[in-house]
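Enquirer: pasting a predicted model and its sequence here:
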Amino acid sequence: MKHYVITSDDVSARGAADDCAVQLRKYASLGAGDHRRWVELSDRAGAANVFAQHWFMDAALRHSAPAGDAVLAVVLDHEGAWLGAVPLVPEPSFGRWPVRNWQTWLATNQFLGTPLVSPRDAHRFWRSLLRYLDAHTKQGLLLHCRRFAQDDPVCAALADCCDAEGRAFRVLERFERPARFPGSAIRPAGKSEKKALARLRSLRGRLERDHGPVTVTIEEPDACCEHWIDTFLALERKGWKGRTGSALACSPDTEALFREVIRGGQERRVIRLAKLAANGRPLAMSSWFEAGDRGLGFKMAFDEAFRSYAPGQLLMRSVADCVGRNPAMHFDTCTPALRGQRNSPWNDDRTIYDCAVAIGPRRYRLLFDGLMRARTAWATAIPAIRRITKTGAAD
């Protein structure tokens, strides 16, 4: 059910404060000129978020069925150049609460949601977009932003704009991801990291004794990637993801998106493809993005029959060593922190968060405040409710 009705494929308005136009564009309505401006924006915005760049997001919107209701929110300057873009989707509820809102749209396997904006234009982008939503989203109470990064200047600009305008901004969830920041690679290894390295050396030695020579291969940037793609998809489908139907190859859309992203990344020389094998048999495979001094993890799979040898961890050690060859690299693994593996092989943490921003007229801001208080009260009450329920069941 659609709760926001866009009567044309191109809804736009101009924000007086920054002389910027805002458009909500259906993907199908974008023409050759729009795609050209999108590419130009990608070049200006830089490589902080590969997932937001034209070549990735264009493929994501084409291959993702859930993107049907999504619109591309575009902020343009007075000459028509794109200052920023972010896909949004109208949602009928906010968690358990029946409150209509706008949510930043994420593709399958998109691990960072930062909009495509040049940092120098970030404040203009957010001021224009928020004021547009204030004026045109009468049924929307908030903008729900997902998987933003605390250290990203575009995300910081959103908080700045909210603070300057007295607009409510609430962090909903915050978590850490293993990362490597500039300078981490040259720091001396601590005691716990030395212990982890010794364990991995032991596992690799045992794997070689039991199953033959262990090799780690990283594909050349100009190599054909089709065999690597086929092997990865088959390896992932053999494991628990295949059994639960969540492997990439279990859906034509997700497989097509993965294939196009790997090919596109290889063509632009920003994707890295690695494989760990024993006696020629692939046991673990990984892919990640590197563009300039920014890196983002992407997809990984391993052979569960060899779990006791930790092939995924062995390969990650090699990936970390590869990433560490560039001391200026800022690398986000895009994976959740795992208990017991804090210092191996990543030295740092990157803070990722979801947030809610109030939009609409003053009475909507008051409702937003009430919603946030109710949400906090419910989260506080849940443990007590569970204890009471558990006690009652025991009785």
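Expert: Alright, I've got the coordinates.
Enquirer: only C-alpha atoms for contact and neighbour calcs from this point on.
Expert: Will do.
Enquirer: Three-state assignment for residue 336, please.
Expert: The three-state label given to residue 336 by DSSP: H, G, I helix; E, B strand; the rest coil is coil.
Enquirer: in the host helix or strand of residue 175, what's buried?
Expert: In the assignment (DSSP states H and E), residue 175 maps to strand 169-180. By neighbour count on 16 or more other C-alpha atoms under 10 Å, the buried set for strand 169-180 is 169, 176, 177, 178, 179, 180.
Enquirer: equivalent analysis for stretch 23-41, please.
Expert: For stretch 23-41, by 16+ other C-alpha under 10 Å, it's 23, 24, 25, 26, 27, 37, 38, 39, 41.
Enquirer: what sits up against stretch 158-172?
Expert: Stretch 158-172 is contacted by residues 122-123, 126-127, 353-359, 365, 369, 372 when judged by C-alpha atoms under 8 Å, 6 or more residues apart in numbering.
Enquirer: another one to put next to it:
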Amino acid sequence: MITSPTQLDSLPATSAADSRWLVQMREFPCETSPAMETAWRDLERRSLLRNPFLSPAFVFPQQPPPLVVGAPQLLTIINDQGRWLAAGLFERVRGTRQLPLPHLRAVRMQHAYKTGMLVDATHRQEVMDALWDFTHDQGLHGLAFPLLPIRSPLACLLAERCEREQLAVITDDLFERATVKVRDTGEDTGVSVRRAKSLRRGQRALQKHGELAMRFRSCSPHDLSAVEQFLYLEALGWKGNAQTALACQAAEAQAFREVALGLASRDRIRFAELVIENRVIASMCLLRSEADYYAFKIGWDPQFERGCPGFLLAHEIRQRINELPGCERIDSCAAAGSFLEHVWPDRKLMCTALFTTTRWGSIAARGTDWIRGQFRRWKAPAVEQPPTQSQESLGEMV
């Protein structure tokens, strides 16, 4: 029987999977130090897959509740020289709908739109060995990641390990997320004729108020105007009414200011702004992770809603994406059905992925997956349901 996810406090927190390495889980939030932050940043620089939502600049300011959800613990793998080789935020769960046995599940930070873990690219196989040994020592049967790109280097690395040991990989909640790449600059591929006409009408409507322009801005400790403008616009309209905007909670707004400053110190944040006569009417926050940028959130002034400022800003970003330093792609961070799908033509396949680490875990996951499939067919026999994917059907993933 699948129980509600709860923290397994009785399990030990450390394991010497390799005599040279220490695998450790500690409660999070935890006390931090400059040395810890430096080690984390160094790992982020060397990581197989860089994730802005696992950057210390993003995580540390969000330690106070309610900005962390779940029951998080920080998992680290550290070598005998004190160098971090892997890190991630997880919770220990007794069972979930994917696996009714104890396992680790990646914690999704509030306002984070991707999970995963940081893994040293040059020691990836050794990290997998240590991680597998740790789960065995702890009586854990798998690793689960919500909102994981299914074809990311991390997903492929974990899937390859499962394939080698003939263990199950289960993926649920598949959806395609809109993205835009540098190759899409200067053309409207994927934009329907109707949408293109709507964009032109919106542009003409906004130009009636004055000169219309789009710009990219950064921020610094001496100039937070782009941050404050973004917070203001994001709180207008439905987000403010629903109390879901960052500015609706003083703690969240302050945490975002600290995140912005931390990322700005390493040139990893930009704000795309749509401007009429020096008045900002729309702003999108972009977080940088090397060649990938992430559209964290967007806000616009509903006074100009007839001109579709959100659509127009997204379209202008597509046309001028090559002005972002080192950018190759922007991830929309949006759910399926977002308006960004109408103007950003590329897609990234996302999922909730479970990688089993033991035979019992593999058997239980496959059995649970089969039962859930039977239940779906019984519940809605007239509607063809997209099945979950097991290891055998992942194909391109490994």
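Expert: Right, received. Where do you want to start? Given the structure is predicted, the values throughout are model-derived calculations rather than measurements.
Enquirer: superposing both, give me the TM-score.
Expert: The TM-score (TM-score structural alignment, normalised by the length of structure 1) is 0.83; 378 aligned residues with a C-alpha RMSD of 3.2 Å.
Enquirer: picking that back up, need the next SSE after the strand holding residue 175 of structure 1, C-terminal direction.
Expert: helix 191-211.
Enquirer: which of the residues in that following helix are buried?
Expert: Buried, per 16+ other C-alpha under 10 Å, within helix 191-211 of structure 1: 193, 196, 197, 200, 203, 204, 207.
Enquirer: dump those into JSON lines; add distance to residue 263 of structure 1 as well.
Expert: What follows is the buried residues of helix 191-211 of structure 1, written out as JSON lines (distance: C-alpha to C-alpha, whole Å):
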{"residue": "193", "distance to residue 263 of structure 1": "35"}
{"residue": "196", "distance to residue 263 of structure 1": "35"}
{"residue": "197", "distance to residue 263 of structure 1": "33"}
{"residue": "200", "distance to residue 263 of structure 1": "32"}
{"residue": "203", "distance to residue 263 of structure 1": "33"}
{"residue": "204", "distance to residue 263 of structure 1": "31"}
{"residue": "207", "distance to residue 263 of structure 1": "32"}
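Enquirer: before we move on, back to that, so which of the buried residues of stretch 23-41 of structure 1 are in strands?
Expert: Taking DSSP state E as the definition of strands, the buried residues of stretch 23-41 of structure 1 contribute 23, 24, 25.
Enquirer: hmm, residue 299 of structure 1 is touching residue 286, no?
Expert: Yes. Using C-alpha atoms under 8 Å as the test, residue 299 of structure 1 is close enough to residue 286 to be in contact (5.8 Å).
Enquirer: those two: who's more crowded?
Expert: Just comparing residue 299 of structure 1 and residue 286: by other C-alpha atoms under 10 Å the higher neighbour count belongs to residue 286, 21 against 17.
Enquirer: follow-up on the earlier one: pipe the buried residues of stretch 23-41 of structure 1 into JSON lines and attach distance to residue 159 of structure 1 per row.
Expert: Shown next, in JSON lines, are the buried residues of stretch 23-41 of structure 1 (distance: C-alpha to C-alpha, whole Å):
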{"residue": "23", "distance to residue 159 of structure 1": "22"}
{"residue": "24", "distance to residue 159 of structure 1": "22"}
{"residue": "25", "distance to residue 159 of structure 1": "25"}
{"residue": "26", "distance to residue 159 of structure 1": "27"}
{"residue": "27", "distance to residue 159 of structure 1": "28"}
{"residue": "37", "distance to residue 159 of structure 1": "27"}
{"residue": "38", "distance to residue 159 of structure 1": "25"}
{"residue": "39", "distance to residue 159 of structure 1": "27"}
{"residue": "41", "distance to residue 159 of structure 1": "22"}
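Enquirer: between these, which is nearest residue 144 of structure 1?
Expert: residue 24 (16.5 Å; C-alpha to C-alpha).
Enquirer: which non-adjacent residue is nearest that closest one?
Expert: Distance criterion C-alpha to C-alpha, 6 or more residues apart in numbering; nearest residue to residue 24 of structure 1, sequence neighbours excluded, is residue 73 at 4.6 Å.
Enquirer: the one you found should be in a helix, yeah?
Expert: No. Secondary structure of residue 73 of structure 1 (three-state DSSP): strand, not part of a helix.
Enquirer: who's in contact with the residue of structure 2 sitting at the aligned position of it?
Expert: Mapped onto structure 2 by TM-score structural alignment, residue 73 of structure 1 lines up with residue 75. Residue 75 of structure 2 sits next to 23, 24, 25, 26, 86, 87, 88, 89, 90 when contact means C-alpha under 8 Å, 6+ apart.
Enquirer: and residue 75 of structure 2, how close does it get to residue 275 of structure 2?
Expert: 44 Å (C-alpha to C-alpha, to the nearest Å).
Enquirer: now do residue 11 of structure 2
Expert: 55 Å.
Enquirer: with neighbour numbers in mind, choose between these two.
Expert: Neighbours were counted for residue 11 of structure 2 and for residue 275 using other C-alpha under 10 Å; residue 275 has more, 20 against 12.
Enquirer: need the counterpart of that one in structure 1.
Expert: Under TM-score structural alignment, residue 275 of structure 2 pairs with residue 277 in structure 1.
Enquirer: isn't there a helix covering its match?
Expert: No. Using three-state DSSP, the assignment for residue 277 of structure 1 is strand, not a helix.
Enquirer: how about the secondary structure of residue 148 of structure 1?
Expert: strand.
Enquirer: can you pull out the strands in structure 1?
Expert: 10-15, 20-25, 71-76, 82-91, 101-104, 116-117, 142-149, 169-180, 214-218, 271-278, 281-291, 294-302, 330-332, 348-358.
Enquirer: so residue 81 of structure 1 sits against residue 39, correct?
Expert: No. Between residue 81 of structure 1 and residue 39 there is no contact under C-alpha under 8 Å: 10.9 Å.
Enquirer: which parts of the longest helix seen in structure 2 are buried?
Expert: The single longest helix within structure 2, with elements called by DSSP state H, is helix 359-379. Neighbour-count burial for helix 359-379 of structure 2 flags 361, 362, 364, 365, 366, 368, 369, 372, 373, 376 (criterion: 16+ other C-alpha under 10 Å).
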